[in-house]
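> output the structure for:
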Amino acid sequence: MGKFKIRKIGFIVGILLMLIIGFMPTPEGLTVIGQRVLGVTVLMVVFWITEAMPIPFTSLLPILLFPLMGITGAKGQNDIQLFKHYAYQTCYLLVGVGFLSGSMVKWGLHKRISLGIVSKIGKKPTTLILGFILAVAFMSMWMSNTAATVMMLPVALAIASTLGDDAKGLRKAMVLSIPYAATIGGLATVIGTTTNPTGIGLIEDSIGVSIDFLDWLKIGLPFTVVLVPLFWIYMVKFFKVDKMPPVDISIAKKQYKDLGPMNKGEKWTAIVFLFCCVLWVTRSLVWGKWMPYATDETVAMLGAFLVMAIPVNFKEGEYVCDWKTGFNDIPWNAVILLGGSMVMGNAFKDAGVAGWVANMLSGLEGINAVLIVIIVGIVTSVITELTTNAVVVAAFLPVLAAVGQAIGVSPLAMMLGCMLASNFAFMLPPGTPPNAIAYGTGEITMKDLMTCGLGLKIISLIVFPIVLYFITMGIFGFTA
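This next block holds a predicted model:
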């Protein structure tokens, strides 16, 4: 079935379901307002999954539908808030980081870091794959997965063009390692992927647990650190890279050499970026005690201010970052999606829909908590192959919060499990833009993507509950 046909069906089905759910006899235990919130929620989930309308635009539909269906209005009657959630604080973390990311790209700092890792890691096929994984995973911690993939794929393709047919396995391993590493690396930090800020916002509003930059490092970084070497070994064995002779990486070395010495813009970008990283990591431990109202968003906006204020060439009025560069690099789609997710999640909770759904699922009470979290991870990892991970998180987390509280399982564990597993989109192009970009190179087939991705998905599903319970909640004691 073609994508356009799926969108048409999704459009019709979504509207019909909203009307049926919103105006049928009100189910027992649910208010009329809750019933209509549920209808709009189902419409948005169907539209998100089928992309019946562009995902960010779907996130704006509550502005139209909530007042029309009597759910809320500009003044927030019925206690269901609307407009304020589109300006949720985490949105401005993405805005501030956009200026830092734009500065990196403007001056080529991201290329210097990535090419430096690849060109210096060695020319053995196994270490070459490791070089690509480390370079992309590291860059994906600080910029979008898609940008990290687009940046490194040309390097991989240039090296691949020098290899003969006997090195098909290595060529495929290089190309596939890039989108996979971008996904895995993006888990490590709050700003590494859209999923993280979306989920963090929903967790705070749903169960009152605040997660800052350092807190997320305790959650995401251990997973990335554990999974990267397993991923490397798996890719080397799957494509039999360990049995291949040394390869020529002179292209990567030449590109790195051509960059020349660091320019003034690169140096200032690196200084500001490292300064912000230090502030993010130390806020809750050190300086946040003296500035209790400062947040991660404060640090991000400080970074944005510095790159806009520091001159590279004062006489010509050139600064580290200009407004156009910074503005264009802000992930506006993610900002709007996050706002729409917060509107839906809060309405789901405030209208009593989350509690109603939780009561329906109360029969799960008594099942082993770890098993439930694993089941959540498996279901999420399947669905995330068909739509973007941020959409899965936006749709699932409000429900999981209520279900966890109703059945006596840690809502935080269930919600984090969903957030982590939503990134295990390794098998199909629609799962994540990096997958689609890598598939579009023509170097890999759908069979390569599905068979290799399945193995990595299984490894990830085995690893995530162990890391979550024994490292995040065990060693670090991170619990609700």
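
> from here on, contacts and neighbour counts on C-alpha atoms
Fine.

> what sits against Met301?
Counting by Cα atoms under 8 Å, 6 or more residues apart in numbering, Met301 makes contact with Tyr92, Leu93, Val95, Gly96, Val97.

> now it: how far from Pro331?
15 Å (Cα to Cα, to the nearest Å).

> and for Thr126?
In terms of Cα to Cα, Thr126 sits 34 Å off from Pro331.

> list the buried residues in the biggest helix by length in the chain.
Longest helix in the chain, counting residues (DSSP state H): helix 213-238. Buried residues in helix 213-238, counted by 16 or more other Cα atoms under 10 Å: 213-224, 227-228, 230-236.

> next one: stretch 361-380
By 16+ other Cα under 10 Å, the buried positions in stretch 361-380 come out as Leu364, Ala369, Val370, Ile372, Val373, Ile374, Ile375, Val376, Gly377, Ile378, Thr380.

> show me what it is in contact with.
With contacts defined as Cα under 8 Å, 6+ apart, stretch 361-380 is touched by 392, 403, 406-410, 413-414, 417-418, 420-422, 461, 465.

> measure that stretch end to end?
17 Å.

> ok so, going back, which of Thr126 and Pro331 has more neighbours?
Between Thr126 and Pro331, Thr126 has the larger neighbour count (other Cα atoms under 10 Å), namely 24 against 16.

> ok, and what's touching the one helix or strand that one maps to?
Element membership for Thr126, per DSSP states H and E: helix 125-140. Outside helix 125-140, the residues that touch it by Cα under 8 Å, 6+ apart are 110, 113-115, 117-119, 121-122, 148-149, 152, 170, 173-174, 177-178, 181-186, 192-193, 228, 232, 236, 241-242, 244-247.

> apply 6 Å and report the result again.
114, 117-118, 121, 148, 174, 181-182, 185-186, 192, 242, 246 (Cα atoms under 6 Å, 6 or more residues apart in numbering).

> with respect to Trp268, which of those residues is nearest?
Trp268 lies nearest to Ser114 out of the contacts of helix 125-140, by Cα to Cα, at 18.1 Å.

> check which residues of the helix or strand containing the closest one are buried.
Per DSSP H and E: Ser114 is located in helix 109-120. For helix 109-120, the neighbour count (16+ other Cα under 10 Å) marks Leu109, His110, Lys111, Arg112, Ser114, Leu115, Gly116, Ile117, Val118, Ser119 as buried.

> now the other sequence, so there's something to compare against:
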Amino acid sequence: MTTILILHFPLSIKEMFQCGKTKTARELASAQVIEEEYKKLGSITYPEVITLILFLLMTVLWFTRDPGFIPGWSSLFKKYPGFATDSTVALLIGLLFFIVPAKTLSKTSNGESIAFDYTPLITWKEFQACMPWEIALLVGGGFAIADGSEVSHLSAWIASKLTPLGSLPVWLIIFISCLMVTSVTEVASNPATITIFLPILAPLAEAILVNPLYILIPSTLCTSFAFLLPVANPPNAIVFSYGHLRIIDMVKAGLGVNIIGVAVVMLAIMTWAVPLFHLSAYPSWAPMTANNTGP
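Coordinates of the predicted model:
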């Protein structure tokens, strides 16, 4: 939503770097309001400390699951492939919020016995009231589209329709693939979009003897250019759900960023990315199919 802020609340670059500039009365009043609201927060509470600890624990578990340079804790579950994933960690930490008490043990007024009032950090009633179900369905629908496209062979069918692209110059193939991915990611989640297009573009690159990374890298980057519509990604949906923005406002703010993003990706993949990823040569790890081995 940075594009919305830039469009509706433009900042002057000159003013941004004038650190010693005298603040206006409006800026001073705004700073005072922010300071007052900050003081109202008070000191950090016990539930906030527990939430911070759980968040740090989740981050550590994510990084140590399979760091690559050393065996991670996921190696303990080799007999159960797919058991230890990032989703496993997220669900485990989320479950702890329903178990860890929201209050510490406290003594009664006579100072002898201990009163135990067990209330978890999050109750199911609070979860049902605060959970943005429409966003969960939106993201889950994206994953469902991805799996459905793979199981139903929709990806293979689209790949067969795109075979004429092999006769075009490589840069034009990359440009067309970037435009397609950028368009589809506006109505589907990033994982769904890339899951649909990677099985399509990889065989296309192999068929014309082009390094698959030459096409896959820019296409993957373009899946993040979801700036136009509320269904493009959860942050867009969250902001749009408040009702203060129209779809046309989001389109105006995101269209220019989409164009700039595709242009930057094209510039990068046609210049410094070539020597960086050795894109000019067909890699040894790419398969040699019957279509590209010749007669």
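
> overlay them and tell me the TM-score.
Overlay of the two chains. TM-score (TM-score structural alignment, normalised by the length of the second structure): 0.61; 241 aligned residues with a Cα RMSD of 4.4 Å.

> counterpart of Asp225 of the second structure in the first structure?
Actually, residue 225 of the second structure is Phe rather than Asp. Matched to the first structure by TM-score structural alignment, Phe225 of the second structure sits across from Phe424.

> so who does its match touch?
Ser381, Lys457.

> same check, this time on Met174 of the first structure
Ile129.

> could you rerun that using 7 Å?
By Cα atoms under 7 Å, 6 or more residues apart in numbering, the contact set of Met174 of the first structure is Ile129, Ala156.

> gap between the helix or strand harbouring it and the chain center?
Counting by DSSP H and E, the element that carries Met174 of the first structure is helix 168-186. Here helix 168-186 of the first structure is found 17 Å from its chain centre; the criterion is Cα atoms, centre = their mean, to the nearest Å.

> over to stretch 162-169 of the second structure?
31 Å.

> what do you get for stretch 176-189 of the second structure?
15 Å.

> same question for stretch 34-43 of the second structure.
Using Cα atoms, centre = their mean, the offset of stretch 34-43 of the second structure from its chain centre is 31 Å.

> so what corresponds to Ile459 of the first structure in the second structure?
In the second structure, Ile459 of the first structure lands on Ile260 (TM-score structural alignment).

> its match belongs to a helix?
Yes: assigned with DSSP: H, G, I helix; E, B strand; the rest coil, Ile260 of the second structure falls within a helix.

> rewinding a little: from the middle of its chain, how far away would the helix holding Ser114 of the first structure be?
23 Å.

> Provide the aligned range in the second structure for that helix.
Under TM-score structural alignment, there's no match for helix 109-120 of the first structure.

> now do that helix against helix 125-140, angle only.
160 degrees (axes from the mean of the first three to the mean of the last three Cα atoms, to 10 degrees).

> quick one: average offset of stretch 212-221 of the second structure versus the first structure, please.
Taken against the first structure, stretch 212-221 of the second structure registers an average deviation of 5.6 Å after superposition, with mean Cα distance after the TM-score superposition for the first structure.

> tell me the buried residues in that stretch?
Buried, per 16+ other Cα under 10 Å, within stretch 212-221 of the second structure: Pro212, Leu213, Tyr214, Ile215, Leu216, Ile217, Pro218, Ser219, Thr220, Leu221.

> can you tell me the SS state at the residue of the first structure most remote from its centre?
Here the first structure reaches farthest from its C-alpha mean at Lys315, the gap being 40.3 Å by Cα atoms, centre = their mean. Recorded secondary structure, Lys315 of the first structure: coil (three-state DSSP).

> gap between it and Asn423 of the first structure?
46 Å.

> and what of Leu64 of the first structure?
31 Å.

> tell me, how many residues neighbour the nearest residue to Pro212 of the second structure once chain neighbours are set aside?
Setting aside the residues directly before and after it, Pro212 of the second structure is nearest to Ala205 in space (Cα to Cα, 6 or more residues apart in numbering), at 5.1 Å. Residues lying near Ala205 of the second structure (other Cα under 10 Å) number 23.

> okay, and Ala205 of the second structure sits in which element?
Judged by DSSP H and E, Ala205 of the second structure forms part of helix 190-207.

> contacts for that helix?
For helix 190-207 of the second structure, using Cα under 7 Å, 6+ apart, the contacting residues are 142-143, 145-146, 149, 155-156, 158-159, 163, 166, 181, 184-185, 211-212, 215-216, 220, 223-224, 291-292.

> do you have the helices of the stretch 151-295 of the second structure handy? List them.
154-161, 170-184, 190-207, 212-222, 234-240, 247-270, 273-277 (DSSP state H, counting those that start in this stretch).

> format those helices as CSV; extra columns: distance to Trp124 of the second structure.
Shown next, in CSV, are these (distance: least, Cα to Cα, whole Å):
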stretch, distance to Trp124 of the second structure
helix 154-161, 39
helix 170-184, 36
helix 190-207, 29
helix 212-222, 38
helix 234-240, 22
helix 247-270, 33
helix 273-277, 49
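
> Val49 of the second structure is nearest to which of these?
Judging the helices of the stretch 151-295 of the second structure by Cα to Cα, what sits closest to Val49 of the second structure is helix 234-240, at 25.9 Å.

> show me what that closest one is packed up against.
Applying 3 or more Cα pairs under 7 Å, 6 or more residues apart in numbering; DSSP states H and E, we find helix 234-240 of the second structure packed against no helix or strand.

> ok, Ile330 of the first structure - contacts?
Neighbours of Ile330 of the first structure in contact, by Cα under 7 Å, 6+ apart: Leu94, Val95, Gly98, Phe99.

> meant to ask about Thr119 of the second structure, not that
Pro101, Ala102, Lys103.

> what does it correspond to in the first structure?
With TM-score structural alignment as the criterion, Thr119 of the second structure pairs with Glu318.

> before we move on, what about Ser152 of the second structure?
Using TM-score structural alignment, Ser152 of the second structure pairs with Phe348 in the first structure.

> that match: neighbour count?
Applying other Cα under 10 Å, I find that Phe348 of the first structure has 25 neighbouring residues.

> what's the helix or strand just after the longest helix of the first structure aligned against in the second structure?
Beyond helix 213-238 of the first structure in the direction of the C-terminus, DSSP H and E gives the next helix or strand as helix 250-258. The alignment of helix 250-258 of the first structure onto the second structure (TM-score structural alignment) spans residues 32-40.
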